[in-house]
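**Student:** give me a 3D structure for the following:
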Amino acid sequence: MHNKTMKRHEVDKKSKELPTLSKDDTGRIRSQGKWNLKVQSEDIFSTLASSVNSFGYSLYNKVKTETDGNFVISPFNTVTLLYMLYVGCTGKTSKQLRDKLLIRVQKSFIPPILHSYLIMLSNVQSKNDVEYAYLIFINSLLKYNKDFSDMLVHSIFFRYISKNFMNETKWINNIVHIKTNRKLKYVIAQGQITNHSAVLLTDVLYFAGSWVNPFVKEKTKAEMFYLKRNEITKVMTMQLSARFNQFNGDRFKVIELPFENLFSLYVILPKEGVDIKQFEKELSYLSVENIAHNIGFVNSSVTVKLPKFDMSTRVGIHAQLKALGITDIFKPSQNDFSQMFHGPMKIRSENKELIKSFRKQRVDKVVQKTKVKIEEDSTKYSNDGGSSEFKNLFHVNRPFLFLIVDKQSKMILLMGRITDPSMRYYYGGI
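**Tutor:** Got it, this is the predicted structure:
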């Protein structure tokens, strides 16, 4: 979406030459079987952010067509999982992932980069409730490469699990439940994987932030929310008067609401009379990048009225990945996972169809589950001193989009749409 008041971001993502890492950049040290590293250069995380934001924007545009209601995806989680898959690929499969994900770093440096960033993400958990996990499930009938699995184990955030998939849906969901400190469960439904499934990729993320300027429950009350032009409901709406960064464009406006430590919530609100679906079609990648970089924002006093929401999305994104050009990993005749597998094991079975299905490996499903909670902070008191409302009002009383962004690297952790704050679930495409 071109907006005359929003200056063009200086970085052209298609032409930008991204840095190649050196050993000095990563400070990579292998000690006692674990990664021990410090990533010094901010350019490294900015390089990752470029890949996450670009691919995440494209993925969002594919997922949004499946539903008219609420949903949230994690561009960061998707790209992180695919980066690790890229490490296990060679040949044309590797090239396809590199090109589609805009990977501009040496393959050997990807594990320590991701590990270092996830360590940093773990450090913000003292202020924000963030849980995440990345799991690669492979059928035990496949002979996997132990060096690759050991490399993943060295990163405490990844797990590479060999298992016979028959009747193991409950087991997989319990693994996810444990890895997220019991915040998330039910990633896979019964019957969605079978004993013929080869590889299942899953990533999960839970986010509940702690506000820098806290909303408090005493000021939350029911307010009108316009679902559609002639359809109105009441939703519990938080209120706070303070100074925030804001952008005011011709067709939409944005407010940045910072969390403690690393992240900020950006609420993107179409102007009155602008249909949310039409607005999504107009919203360009450039505009999303400008929002993440605070281009054109002004800091001013404002009264914010924001609906509480608690939103979960479980979605299979294999169809969307194929539509975005990542196809080889799903095709047994075209992929090259030689860094992940030694080839199929000799299967002792009279089931010829089962034997045939494991002649060459492939990814069967890629499933993501995300949950985001936006609510008052019960542990803090508001710092607005009980002041009356400011003349400048940012009232979120109609469908909106949102981003949760890492303010250091400008990386988009979560991106979503809320058309009805009272709706809590979207499950699709698995």
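
**Student:** hey, let's count contacts and neighbours off CA atoms from now on
**Tutor:** Will do.

**Student:** name the residues of stretch 327-347 that are buried.
**Tutor:** The neighbour-count criterion (16 or more other C-alpha atoms under 10 Å) identifies 327-330, 332, 334-337, 339-341, 343-344 as the buried residues of stretch 327-347.

**Student:** from those, pick the one nearest S149.
**Tutor:** Minimum distance to S149 across the buried residues of stretch 327-347 is 7.6 Å, recorded for M340 (C-alpha to C-alpha).

**Student:** so what's that closest one up against?
**Tutor:** Taking C-alpha atoms under 8 Å, 6 or more residues apart in numbering as the definition of contact, the neighbours of M340 are 88-89, 144-145, 148-149.

**Student:** just those: which are in strands?
**Tutor:** Where the contacts of M340 overlap with strands, as defined by DSSP state E, the overlap consists of Y144.

**Student:** pull the longest helix from this structure.
**Tutor:** The longest helix of the chain (DSSP state H) is helix 42-63.

**Student:** that one - contacts with which helices or strands?
**Tutor:** Using 3 or more C-alpha pairs under 8 Å, 6 or more residues apart in numbering; DSSP states H and E as the contact criterion, the elements in contact with helix 42-63 are helix 75-87, helix 110-123, helix 285-292, helix 318-323, strand 411-418.

**Student:** closest to Y132 out of the ones you listed?
**Tutor:** Among the helices and strands packed on helix 42-63, helix 75-87 sits nearest to Y132 (C-alpha to C-alpha), with 8.4 Å.

**Student:** angle of the helix or strand following the closest one against helix 42-63?
**Tutor:** Past helix 75-87, further along toward the C-terminus, the next helix or strand under DSSP states H and E is helix 91-100. Per axes from the mean of the first three to the mean of the last three C-alpha atoms, to 10 degrees, the angle that helix 91-100 makes with helix 42-63 is 90 degrees.

**Student:** in helix 91-100, which residues are buried?
**Tutor:** 93-94, 96-98.

**Student:** as JSON lines, those with distance to V216 would be great.
**Tutor:** Listed next are the buried residues of helix 91-100 as JSON lines, based on distance: C-alpha to C-alpha, whole Å:
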{"residue": "T93", "distance to V216": "51"}
{"residue": "S94", "distance to V216": "49"}
{"residue": "Q96", "distance to V216": "48"}
{"residue": "L97", "distance to V216": "45"}
{"residue": "R98", "distance to V216": "46"}
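
**Student:** between the residues you listed, which is nearest F309?
**Tutor:** Ranked by distance to F309 (C-alpha to C-alpha), the buried residues of helix 91-100 are led by L97 at 34.8 Å.

**Student:** that closest one and S338, how far apart?
**Tutor:** Going from L97 to S338 by C-alpha to C-alpha, to the nearest Å gives 15 Å.

**Student:** can you pull out the strands in the stretch 201-350 of the chain?
**Tutor:** Secondary structure of the stretch 201-350 of the chain by DSSP state E, counting those that start in this stretch: the strands cover 221-228, 231-248, 252-258, 263-270, 298-307, 309-316, 341-344.

**Student:** please give the structure of this sequence too, so both can be compared:
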Amino acid sequence: MRICKVGTVACILSTATLINSQQFSLSDSVNAFGISLLGETINQAGDSLNVALSTYTVWTLMAVLLEGSKDNTARQLENTLRIPQNQVPLRTNFRNYSYTLLSKADGVTLELNTAIFTNKEFPIKKSFQTVAEQSYNVAVNPLNFKNPPQAASLINKYVAQATRNRITTFVSPGDVMNAQVFLTSILFFKGQWKIPFNTTATHKETFYDEKNNKIGEVDMMFQIGTFPFSRREDINAYTVELPYGYVRESLSGVLNLISKMPFTNIIKGLEDAEREFGNVDIHMYLPKFKISSDFNLNVVLNKIGIKDIFEYDKANLLGIFDHYLYLSRLIQKAEIEVNEEGTVASAASGATLEDRIQPPKFRANRPFLYFIVDKSTRSILFSGKVSNPNTLK
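**Tutor:** Next up is the predicted model:
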């Protein structure tokens, strides 16, 4: 059997209900998959590990692979990604979605790069290559996988350039030794706060776990400003429109509740809060943090419904090659840094959350979830959790 290796840079409930093409919403698909992926990754990571994920890049890779999959392999991808069997609406929506996503905004840099590295001796099917290039803006690059060090070096150079040298060693020669195809999807985000935090106000503050036990200290940033802020009874959480949410319930409990509703409900709630209460000052306390994550997502994706593609005797990717491939691994490296000036992520962009009661203070001094959201497409691009104050630098 040939091996197909897939990588992504960072980047729900999975349902068995088939999605009708008339009901298809690309942002709902991206968000539902992203919440599911985040929830299971946090579950696998445990309480002591901070998490950074580019859920959007993983979704993109899976959507491209769907174009080359058949039979049960395709059905599992469709169900978990919430994509209809008729993929024409997906292709059309993805082109428009990408155009909107990449529209420039002041103080924000957002770049997307998706590439397929193919074996020079076994070119991929022309029909698959055409769809990948025209519908998903994928660059196809032939490589000599018989020279693993050279192949790994070329892939790493591509990733380093796309992430402004924030991720310079994405793969090792061992990762591509038996590869016939290697896919990568990269998202780079850099954003400046509209109102930066004053560095002189940053101070040491105690960080607590979910049981209110002191577990360390963080560099807590502070400012007073007007932020959309709300208390959502349906998810037992306080929300604020910076890229982060502070919860009273356990993180797993909040994610479970969020997975049962369209994520756009939370975005709309914050927009409503901004219109109704936009001039109320909030005392904002947010830790500085830097998180690097390095995951093999095979188990996580299997748990949320993508199974056969990882099995050499079950995977059907005959839409890519005339011989059988399987997905040996899906790896992700992601990095995010939040400071007084703004946010840099090697895979993301952001803000989220909802409704509203009187909010004198928003103090993120215990485990919290964060979502970086593109408001023009109402889609989650990057997400994670902060739970261990001792590994934030």
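
**Student:** picking up where we left off before, what angle do the longest helix of the first structure and helix 285-292 make?
**Tutor:** Using the same axes, to 10 degrees, helix 42-63 of the first structure lies at 130 degrees relative to helix 285-292.

**Student:** roughly how far out does helix 42-63 of the first structure sit from the chain middle?
**Tutor:** 10 Å (C-alpha atoms, centre = their mean, to the nearest Å).

**Student:** what's in contact with that helix?
**Tutor:** Taking contacts as C-alpha under 8 Å, 6+ apart, the residues outside helix 42-63 of the first structure that touch it are 13, 18-19, 21, 25, 73-76, 78-79, 100-104, 113, 117, 285, 289, 317, 320-321, 324, 409-412, 415-416.

**Student:** to which residue of the first structure is I35 of the second structure aligned?
**Tutor:** When the first structure is aligned by TM-score structural alignment, the residue opposite I35 of the second structure is Y57.

**Student:** can you tell me which of the helices and strands packed on helix 42-63 of the first structure is nearest to H196 of the first structure?
**Tutor:** H196 of the first structure lies closest, by C-alpha to C-alpha, to one member of these: helix 318-323, at 17.0 Å.

**Student:** superposed on the second structure, what's the mean shift for the closest one?
**Tutor:** Helix 318-323 of the first structure, aligned to the second structure and superposed, deviates on average by 2.0 Å (mean C-alpha distance after the TM-score superposition for the first structure).

**Student:** which elements pack onto that helix?
**Tutor:** For helix 318-323 of the first structure, the packing partners by 3+ C-alpha pairs under 8 Å, 6+ apart come out as helix 42-63, strand 363-374.

**Student:** the last one maps to which residues in the second structure?
**Tutor:** The counterpart of strand 363-374 of the first structure in the second structure, using TM-score structural alignment, spans residues 327-338.

**Student:** what sits up against that stretch?
**Tutor:** By C-alpha under 8 Å, 6+ apart, the surrounding residues in contact with stretch 327-338 of the second structure are 3-11, 52-54, 166-167, 170, 288-298, 309-312, 315, 343-347.

**Student:** which of those residues are buried?
**Tutor:** The neighbour-count test (16+ other C-alpha under 10 Å) applied to the contacts of stretch 327-338 of the second structure identifies 3-11, 52-54, 166-167, 170, 288-295, 297-298, 309-310, 312, 315, 343-347 as buried.

**Student:** can you lay out the strands of the stretch 201-350 of the first structure as JSON lines showing distance to S140 of the first structure?
**Tutor:** JSON lines is the format used below for the strands of the stretch 201-350 of the first structure (distance: least, C-alpha to C-alpha, whole Å):
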{"stretch": "strand 221-228", "distance to S140 of the first structure": "48"}
{"stretch": "strand 231-248", "distance to S140 of the first structure": "48"}
{"stretch": "strand 252-258", "distance to S140 of the first structure": "45"}
{"stretch": "strand 263-270", "distance to S140 of the first structure": "39"}
{"stretch": "strand 298-307", "distance to S140 of the first structure": "46"}
{"stretch": "strand 309-316", "distance to S140 of the first structure": "22"}
{"stretch": "strand 341-344", "distance to S140 of the first structure": "10"}
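
**Student:** go through the buried ones among the contacts of stretch 327-338 of the second structure and flag which are in helices.
**Tutor:** Among those, the members that lie in helices (by DSSP H) are N298.

**Student:** just want the most central residue of the first structure.
**Tutor:** Averaging the C-alpha coordinates of the first structure gives a centre point, and the residue nearest to it by C-alpha atoms, centre = their mean is S74 (1.3 Å).

**Student:** which residues touch T264 of the second structure?
**Tutor:** 28, 378-379.

**Student:** which one among these gets closest to L187 of the second structure?
**Tutor:** Nearest to L187 of the second structure out of the contacts of T264 of the second structure is S379 (C-alpha to C-alpha; 13.7 Å).

**Student:** got a list of what the equivalent of the closest one over in the first structure touches?
**Tutor:** Using TM-score structural alignment as the criterion, the counterpart of S379 of the second structure in the first structure is M411. With C-alpha under 8 Å, 6+ apart as the criterion, the residues that contact M411 of the first structure are 46, 48-50, 52-53, 76, 292, 405.

**Student:** distance check, the alignment partner in the first structure of L297 of the second structure against V367 of the first structure.
**Tutor:** Alignment note: L297 of the second structure maps to I317 in the first structure; criterion TM-score structural alignment. Here I317 of the first structure is placed at a distance of 6 Å from V367 of the first structure (C-alpha to C-alpha).

**Student:** what does T90 of the first structure give?
**Tutor:** As judged by C-alpha to C-alpha, T90 of the first structure and V367 of the first structure stand 23 Å apart.

**Student:** same check on F207 of the first structure?
**Tutor:** Counting by C-alpha to C-alpha - F207 of the first structure and V367 of the first structure are separated by 18 Å.

**Student:** do the same with Y60 of the first structure
**Tutor:** Between Y60 of the first structure and V367 of the first structure the distance is 15 Å, computed by C-alpha to C-alpha.

**Student:** could you look up the SS state of I172 of the first structure?
**Tutor:** Put simply, I172 of the first structure is helix when judged by DSSP: H, G, I helix; E, B strand; the rest coil.

**Student:** quick one on the thing from earlier: and the contacts of M340 of the first structure, which of them are buried?
**Tutor:** Buried members of the contacts of M340 of the first structure, scored by 16+ other C-alpha under 10 Å, are 88-89, 144-145, 148-149.
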